[in-house]
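# With the input below, show me the fold.
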Amino acid sequence: MKSRLKQRIFALSLLAWTAVCPADAQQTRSLRDQFLSPSDEAKPWTFWYWMYGAVSKEGITADLEAMKRAGLGGTYLMPIKGIHEGAQYDGKAQQLTPEWWEMVRFSMEEADRLGLKLGMHICDGFALAGGPWITPEESMQKVVWSDTIVNGGKLMAIRLPQPKAYENYYEDIALFALPVEDAADEMQAKITCVNLATTGNVKAAQTVNMDAAGVIRSSYPCYIQYEYEQPFTCRNIEIVLNGNNYQAHRLKVMASDDGVNYRLVKQLVPARQGWQNTDENSTHSIPPTTARFFRFYWAPEGSEPGSEDMDAAKWKPNLKIKELRLHREARLNQWEGKVGLVWRVAQATKEEEVGKQDCYSLSQVINLTKQYTGHSNGKTLTATLPKGKWKLLRMGHTATGHTNATAGGGKGLECDKFNPKTVRKQFDNWFAQAFVKTNPEIARRVLKYMHVDSWECGSQNWNKRFAIEFQKRRGYDLMPYLPLLAGIPMESVEQSEKILRDVRTTISELVVDVFYQVLADCAKEYDCQFSAECVAPTMVSDGLLHYQKVDLPMGEFWLNSPTHDKPNDMLDAISGAHIYGKNIIQAEGFTEVRGTWDEYPGMLKALLDRNYALGINRLFYHVYVHNPWLDRKPGMTLDGIGLFFQRDQTWWDKGAKAFSEYATRCQSLLQYGHPVTDIAVFTGEEVPRRSILPERLVPSLPGIFGAERVESERIRLANEGQPLRV
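Next comes the predicted model:
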């Protein structure tokens, strides 16, 4: 059997080799020529960061000449932060000023002289697409709401509280009245914390405690108890954090009527989540439970080993909770992610948690939007509701508040990713200006790449045309179901989950059809190639779909940074490129969370080779930081982040050139071939979604993984003890 398996593997390998190898002698010679004399297309590139406006012409010349000597094909010019954030560097070239544009012009001229090409990001900084020209109403939007309890049976004229607004911007969408049985959603409780660690080397300072602000912390097993004077019916638990704490979502919920005898209610299950998970709270639905005592047990044992779709689990298991809110009213499980406010993949709501009786039917909900008249906060509701208690749900939209956070003089709100006009406005006010503020002829010759970096500006779930787009794409009207976007279940949990999946699908499509499509069209206008990194795991999306609009897909791999490494970033770019027929697959390589000044080419080669084997064929070194001085070494860094790959590196003159020549020859052959894929994996219909890491397929595809990988996956699935990383 083993012999036959080896024969089959050899046959598959031979088939793959013949698929990428030339068929005749002439093509073989061409391949040999490619290796011996690679084209400029095969050369590696680098990111060129200008820090704090500290830029000089002599430094620009020295940098670009060093890149040329090292065998690079070009660089993406990206300014980071402004002169006021790094006053100690005495920068004079604040972004968007004449001084800054003069430096950009000079860079283009020097690159042209040296035969290098340049690229620029779509905005100041590296994430993602914003600027001071974007007004709050043109920025990324999200749905917000406020509710007011009133008694029906009589004519009322009432002003309603405005939902929370960001950037002093808010617009109404609709107003609904929903019948309620009890006005009190929450009750006051006495909170106590009890340490359960009594043996071993227990450090008292790390046992469970609650500080003056109510924040609960623990490094040892413990429970948190909520005691009510009267029985309280809890249907969901809202977890409020002041950071990204995975452990807070692993609580075991117990309930008691007498404080002595406890019964299990539910073991909370964390949603799959990305690194930018702090924009919203997390609400876990539970079976309706009436009790006077609720306990939330926690222990570090059983913590999942960290992974890219459970980023916060990479850290030492410590519990930290700002607040637990127990609610009487029904909510969909983990609704914050399901409505598209944040990138999460959670379990579906179960009927034993939210039954049919807990879901509002369309006939129960009264739309009062037309009776709500006036302007802004002067609006008044004049209506007569049937007898009983009613919740008035005022729903609107506001700015998410996200900015291109790493920018300097060009910092501002992130543009609305669903509005083609604002995306175009962003392009026109930044990238297009590089062809206006410099020498247009040289710019057209040198600036050949437009880049969108990794998505680091949260998610978006609304704009003024979202409901119209939803109906066009999904075939039905979203507006009657709008309370779902507040997590309120409607019709049934199955119907609620389906509609919210349609919401997320619409979000995912708009990101591609508007944001990436408009930028692709803009790039073509200027005869530029469009380069882009990953959307997941930040923007609610299909993590592969946007690569169909991109000329040059890009992922990212990290160096010596297990807490930050994101292998799915590379797999998204590689899979997307293969699916949509993109020959060049770029990688932002050797990003390092904390440089230790011990990196050298021999240390880097194995990591690069691994990513070549995965599918990349154009390396971008991260990072070359501009050094404005010729007499100060080693120069500036990206605040200590990234591989120190620049002219004042001790091994630059010989090592950088040798390593880049190696990369060039590898890439010349890899770009010459075409991928042969033996296995296709269906990524499912859930949104968000992205590529599948190969090791996750160990249980599904036995026999094709090595023993070490199979064993590491066995350990991960067993999840015993406190594994931080496998």
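# use CA for all of it now, contacts and neighbours both
Fine.
# all helices in the stretch 201-350 of the chain, in order from the N-terminus.
Under the criterion DSSP state H, counting those that start in this stretch, helices of the stretch 201-350 of the chain are mapped to 335-338.
# report the longest strand in the protein, please.
The strand spanning the most residues in the chain, taking DSSP state E as the definition, is strand 222-240.
# What helices and strands are in contact with that one?
Packing contacts for strand 222-240, counted by 3 or more Cα pairs under 8 Å, 6 or more residues apart in numbering; DSSP states H and E, involve strand 190-195, strand 282-298, strand 323-327.
# Spatially central residue for this structure, please.
residue 538 (1.8 Å; Cα atoms, centre = their mean).
# structure for this one too, so we can compare:
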Amino acid sequence: MPAVIFLIVMILASLESVAQKRSIKNTSSKSIERGFKLVPDSVRPSMYWYWMSDNISVEGVKKDVEAMAKIGIGRAFIGNIGYPKEEVPYGNVKLFSDEWWKVMRTAIATATEKKIDIGLFNSPGWSQSGGPWIKPSQSMRYLAGDEINVTGPLLFSKKLIASKPDFQDVAVLAFPATSGKAEDLHNFHPLITSDINFREPQKLLDENILNESYNDSIAKPGATDTINIQVNNIFTARSLLLFPGKKPFKADVELQYNSNGTYLTIKKFEYDRTNAANNVGFISYAPAAVSFRAVTSNLYRLLLSNMSGYAGFAEIKLSGAAYIERYEEKQLAKMFQTPLPLWNEYQWPQQVEPENKALLIDPAKIIDLTKNLAADGTLNWNVPEGDWVIIRYGMLPTGVKNGPASPEGIGLEIDKINNAAMQHHFDSFVGKIQQRIPLTERTSLKWLVADSYETGSQNWTDGMLPIFQQQYGYNPLPWLPVLSGRVVGTAEQSNRFLWDLRRLIADRVAYQYVAGLREVSHKNGLKIWLENYGHWGYPSEFLKYGGQSDEISGEFWNEGTLGDIECRAASSAAHIYGKNKVSAESFTAAGLGYARYPAGLKKRGDWSFTEGINNSLLHVFISQPYEDRNPGINAGFGTEFNRKNTWFYQGKAFVDYIRRCNFLLQQGKPVNDVAYFIGEDAPKMTGVRNPELPNGLSYDYINAEVLMERATVQDGKLLLPDGMSYRLLVLPQLETMRPEILEKIGALVKEGLTVLGPAPLRSPSLQNYPAADDRLKKMVLDIWGNVDGKKITIGKYGKGNLLNGVSMQQALDMLQIIPDVALKDRYVLYTHRKTTEGDIYFLTNQTDSSISIEPAFRITGKQPEWWDAVDGSTRSLPAFTQTSETTIIPIKLEAYQSGFVFFRNTNDKPVMQNSKENFPVPSIIKKINTPWKVQFDTAMRGPLQPVVFDKLMDWTKSNNDAIKNYSGTAIYKTTCTISSLPSGNTFYLNVGMVKVMAKIKINGKEVGAAWTAPYRVDITGALKKGSNTIEIEVVNTWVNRLIGDSKLPEAERKTWTNVNIYTPDSKPQPSGLIGPVTIEAV
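Predicted coordinates for the structure are as follows:
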């Protein structure tokens, strides 16, 4: 074994490791530095611009755009949002009214004048694509079946009545009834009891799902219950269906049976029916079905544990019939109940096969009666002898509507797997806007926006039968009874059909919906901007879905974990589909109205950059139509990036920081050593990293489409046409893979790629079954050989390597992949971009403490520099050590501080001056202890006269209510005398602590802003020997004034906002210049 490893290492060491020069944008380091200091307009951040609940005005949108231009916003995406009137009172400018059209025209024309690009959400609301112009026949639909039982011989002639309106016929099938149906438990007159007193528990077995039985109280944390079922005679069970009641309930369920006085476990599973919204499944109260080997007893019980919600069900169906396990979930009728599905949420273990063929439907015996159905719904058929089931299949609308939007803009969602109505949808909203506004006034209108997908699933569309057959090569018609849980052929075949259906839906959502939006947008001179994931009922595959968009976006919330999968989902899709810019809906939030400010946003924003984001979008600017209301219209979500927020204009310093970061992070290409294959199962909103990468290395997710169509191998690396390359491909721990993708992976390995992961055992698809499995097994034997991951873990195939059963570190060692940045502290995060003129590393301290680190960068022979995006400064890092593989640099970072290490390519030998410090400790040359004259804004209820502060203090500690409750800007002024200025030094004004932002002038010259650690500004060019005037403009948040006004009678209040969480008991926010203020020299 050691000899084999040594041989492989030697082979790999001989491979050319130089990056492909064609893959990196040829940009000189001088032009990069110039762009960093004078950031181009092309990297201005974007903004969601919400028009809330008809509260808009011509003058308001004009001022909104002007305000955006002042702080450096480059794009504004208009969303017509309607919210419950209890939260956002409705205004008078109704959607599509004459005044609304005037406002829209003004907004776009003003943006054109101010050179701000405009995007339009493609329909009212933020999710997704619909409106009152969408007919039921153009909407999202699912396949439903109305069934009847008949016994032949019989001449059947009867009108089949569709059970619901808008039923669109698809097919009529008949098949022999299977055995086991008569063995449903309710036919055995069981006795049922519950330990926690379900209300009327016999309703659980009455075959009426309208009769619920539940406990009246919400289950307490950790609560358990036992439901006991007893029958007089023995009963054979093969399946259990739990029909949910109308009240949300979740529990761990254990089904047991009694054998000779001992209860034995049949099945353990999770039951979750906590969300009945139709955007997490078009069958709101779909049963949860599980299957198992036949068990015979007269005593059964359900053990419920980890319960939440109201314990109860509409029906418990313990049956001797064979059912497809989780058939409702497998057809997307019921989906993951919360926003963030796990990578394997739509994967299920192989189901046990029923032991008796009489329990199964033979696909060869299914009769297509579609032509026997008359236009009026009458079916005529000579029924053969025996018991038969007739099912009339048709499409029904899922009923999901776009939103949240004003009533005038709400309607059905457009079909996501058929683009036939896409042009109609576009013409009905965005197209009308283009028609109504002259081209000369709307040159700024460039983008069509699709926010995160939140409109759930569908599983059928017009022409689905031939579409399916064209995709997979077999007729899906005989397999339709699987959708009602029946087993057709075998359980394995039935489940494979459902896999094919889910995969087809995922692909068509990408190619019919997203690509359809793109096509109609391009035809009309627009591009699309898309978030490539969905928090409610997402039916597609995040990589392929994003790959069809012009620009891809993630999302992250300022607090919590939302964003932890979305940002990497976006950056991975962008990287593998050749898109350089990666957006993110940034600083989305809930609650804490007006309490957030840039210093508190920076940590999460920096985190997003390390996930691959480089084209930030701020959430959210809510249009402000009422000049006499302050802080004005808001909502219970988002960070208030609008012109009426106190710190909005000073927030330009934060916007400039984001611009500089975005600029550098758009240079070159990202360096990610590992590609994690996400597998082929669908839906999928994230991948899996197993084994996980150690700190100091980065990755992308990659999908089958990119591997099949875009991947080649060069110098042992997986290479994509746009320049991305990866040294290791990791397969998920799955047993399935289609033979086509396995064949391509084998070809990549043969050309020199190294793959880590297990060999697949079978195809997940019914396509070419069972020949596809035979083909796959032959390829596995050829590629993996005897590499079983146990006895043998390393093997060769062509020029490449197969690794199975080894750790990630072992794989990295074998490939001689060292950390890109060796970081001992896991709270320091990084990202790396490579250009032809140098390497750009971004580092962020994610802690609230200052730290000293010595990261080892996987770079040698280059000169390191420190580039600070807070002020745009660049300087050399004189102290560093270089080895044959790395450059080690001592770095100090303040709390939440970040910065760029730029390794500039040079023909000269790097100059090391280890006697110097990279981050020298400043020396204080002057403590500012003189009194400060402070002018508050009287319009914001500040003191009427300037106030002298002998000592700096937190405003909330003042005895003066006009200061204690003040929100807004205050200007501090003082003078100081400098007796001498040492030559060759850089001088800084350090403001100590400021809440929340400060803009600084020295001797009348504006020198910068202090808004984040280390809260100091370079004043070298403004400071002079002798007397100096210091002016500091400080701004806080709205919080303290809102608290202060809450203590006043309503008539005396000067603030107004529709969502106001503040009361007299709310805690005030520290505010003002708190200091100490010093002048420092370095």
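# re earlier: hang on, isn't the residue nearest to the centre of structure 1 packed against residue 456?
Yes. Contact criterion Cα atoms under 8 Å: residue 538 of structure 1 and residue 456 qualify, at 6.5 Å.
# tell me, what's touching these two both at once?
residue 276 (Cα atoms under 8 Å, 6 or more residues apart in numbering).
# give the contact list for the residue nearest to the centre of structure 1.
274-277, 342-343, 455-459.
# so it sits in a helix?
No. Counting by DSSP: H, G, I helix; E, B strand; the rest coil, residue 538 of structure 1 is not part of a helix but coil.
# Tell me which residues of stretch 739-747 of structure 2 come out buried.
For stretch 739-747 of structure 2, burial by neighbour count (16 or more other Cα atoms under 10 Å) applies to 739, 741-747.
# what range in structure 1 does it sit on?
Across structure 1, nothing matches stretch 739-747 of structure 2 (TM-score structural alignment).
# Helices of the stretch 601-726 of structure 1, residue ranges please.
601-614, 657-672, 707-718.
# would you list those in TSV and tack on distance to residue 691 of structure 1 and mean neighbour count?
TSV is the format used below for the helices of the stretch 601-726 of structure 1 (distance: least, Cα to Cα, whole Å; neighbours: other Cα atoms under 10 Å):
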stretch	distance to residue 691 of structure 1	mean neighbour count
helix 601-614	13	14
helix 657-672	22	20
helix 707-718	18	14
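# closest one to residue 445 of structure 1 among the ones you listed?
Nearest to residue 445 of structure 1 among the helices of the stretch 601-726 of structure 1 is helix 657-672 (23.0 Å), distances taken as Cα to Cα.
# Mean distance of the closest one to its aligned residues in structure 2, please.
By mean Cα distance after the TM-score superposition for structure 1, the fitted helix 657-672 of structure 1 averages 0.6 Å away from its aligned residues in structure 2.
# Tell me which residues of stretch 3-20 of structure 2 come out buried.
Here stretch 3-20 of structure 2 shows 8, 12, 19 as buried, counting by 16+ other Cα under 10 Å.
# can I assume the first one sits in a helix?
Yes. Judged by three-state DSSP, residue 8 of structure 2 forms part of a helix.
# Now check structure 1 for the residue matching it.
Counting by TM-score structural alignment, residue 8 of structure 2 has no partner.
# give the contact list for residue 8 of structure 2.
residue 814.
# Roughly how far does it sit from residue 807 of structure 2?
17 Å (Cα to Cα, to the nearest Å).
# Residue 195 of structure 1 and residue 216 touch, don't they?
No. With contact defined as Cα under 8 Å, residue 195 of structure 1 does not count as touching residue 216 (11.8 Å).
# Now the corresponding residue of structure 1 for residue 569 of structure 2. Nearest residue, chain neighbours left out?
Counting by TM-score structural alignment, residue 569 of structure 2 lines up with residue 572 in structure 1. Nearest non-adjacent residue to residue 572 of structure 1, counting by Cα to Cα, 6 or more residues apart in numbering: residue 691, 5.3 Å away.
# Helix or strand: which one has the match of residue 569 of structure 2?
According to DSSP states H and E, residue 572 of structure 1 maps onto helix 567-580.
# Onto which residues of structure 2 does the helix or strand just after that helix map?
Per DSSP H and E, the first helix or strand lying C-terminal to helix 567-580 of structure 1 is strand 586-591. Mapped onto structure 2 using TM-score structural alignment, strand 586-591 of structure 1 spans residues 583-588.
# how close does that stretch sit to structure 1?
Stretch 583-588 of structure 2 sits 0.9 Å off on average (mean Cα distance after the TM-score superposition for structure 1).
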